[in-house]
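1. Have a look; sequence and predicted model below, questions after that.
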Amino acid sequence: MSLSPGQLRAGRALIGWSQDQLAEASKVAKATIANFEAGKRQPYPRTLDDLRDALEAAGVIFIDENGEGPGVRLKKVQQDNQTA
């Protein structure tokens, strides 16, 4: 699945990350992130994988094109119902 600039922006917004925070988590330069989100350049596939992996590790789920367009959402938080 490809990653669009809009999905990257939305994924960051869902978890409240700045471009700096994503750059640190993904080991991708902030300028690369900013240029991709602005539509100025298309990063290498490996770079997109690094960005996606960082956001997924933080709880973002990427939704494939399904007739309504691609999207993002957060993972459902699992709560432990056992008592101590």
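-> Thanks, I have it.

2. going forward, measure contacts between C-alpha atoms and count neighbours the same way
-> Will do.

3. Disregarding flanking residues, what is the spatial nearest neighbour of Glu56?
-> In space, and not counting its chain neighbours, Glu56 is closest to Phe62: 7.9 Å by Cα to Cα, 6 or more residues apart in numbering.

4. this is the comparison structure:
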Amino acid sequence: MPDVISMEQCRAARALLDWTQEELANAANLSLSTVRDFEKGRRTPISNNMLMLKQVFEDEGLVFTYHEEEIPLGVEFHYTRLRI
């Protein structure tokens, strides 16, 4: 699987979790402007930041799907993370 997600996948993943951009930025330890600019298509995060975004979502039980294993396609839940 690729280490990148698209801005559309990011927005969809955030919606599935009912997270604000600020909540995502905090969870990924990134600036709010990084998340905002990415989701607006202004810039692509550096590779470490992209990995953090993807990892945070995957830790919450989301799985990113790709067409032919390289073109971002979608996002879906695979399990619900137990919160204590």
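-> Everything's here; your move. Remember, predicted model here, so these are calculated numbers, not experimental data.

5. what's the TM-score here?
-> For this chain pair, the superposition-based TM-score is 0.83 by TM-score structural alignment, normalised by the length of the first structure; 78 aligned residues with a Cα RMSD of 2.1 Å.

6. just to revisit the earlier point, can you point out the helix or strand that includes the corresponding residue of the second structure for the residue nearest to Glu56 of the first structure?
-> Matched to the second structure by TM-score structural alignment, Phe62 of the first structure sits across from Phe64. According to DSSP states H and E, Phe64 of the second structure maps onto strand 62-67.

7. That strand packs against which elements?
-> Packed against strand 62-67 of the second structure by the contact rule (3 or more Cα pairs under 8 Å, 6 or more residues apart in numbering; DSSP states H and E) you find strand 71-77.

8. tell me which residues in the strand it packs on are buried?
-> For strand 71-77 of the second structure, the neighbour count (16 or more other Cα atoms under 10 Å) marks 72, 74-75, 77 as buried.

9. Equivalent analysis for stretch 31-39 of the first structure, please.
-> Under the neighbour-count criterion of 16+ other Cα under 10 Å, stretch 31-39 of the first structure has 32-34, 36-37 buried.

10. The counterpart of Trp17 of the first structure in the second structure: neighbour count?
-> Aligned counterpart of Trp17 of the first structure in the second structure: Trp19 (TM-score structural alignment). Residues lying near Trp19 of the second structure (other Cα atoms under 10 Å) number 14.

11. and Trp19 of the second structure, how far is that from Glu68 of the second structure?
-> Distance of Trp19 of the second structure to Glu68 of the second structure, given as Cα to Cα, to the nearest Å: 29 Å.

12. corresponding residue for Gly74 of the second structure in the first structure?
-> In the first structure, Gly74 of the second structure lines up with Gly71, judged by TM-score structural alignment.

13. so what's its match closest to, chain neighbours aside?
-> Ile63 (4.9 Å).

14. Please apply the same query to Pro70 of the first structure.
-> Nearest non-adjacent residue to Pro70 of the first structure, counting by Cα to Cα, 6+ apart: Asp64, 5.0 Å away.
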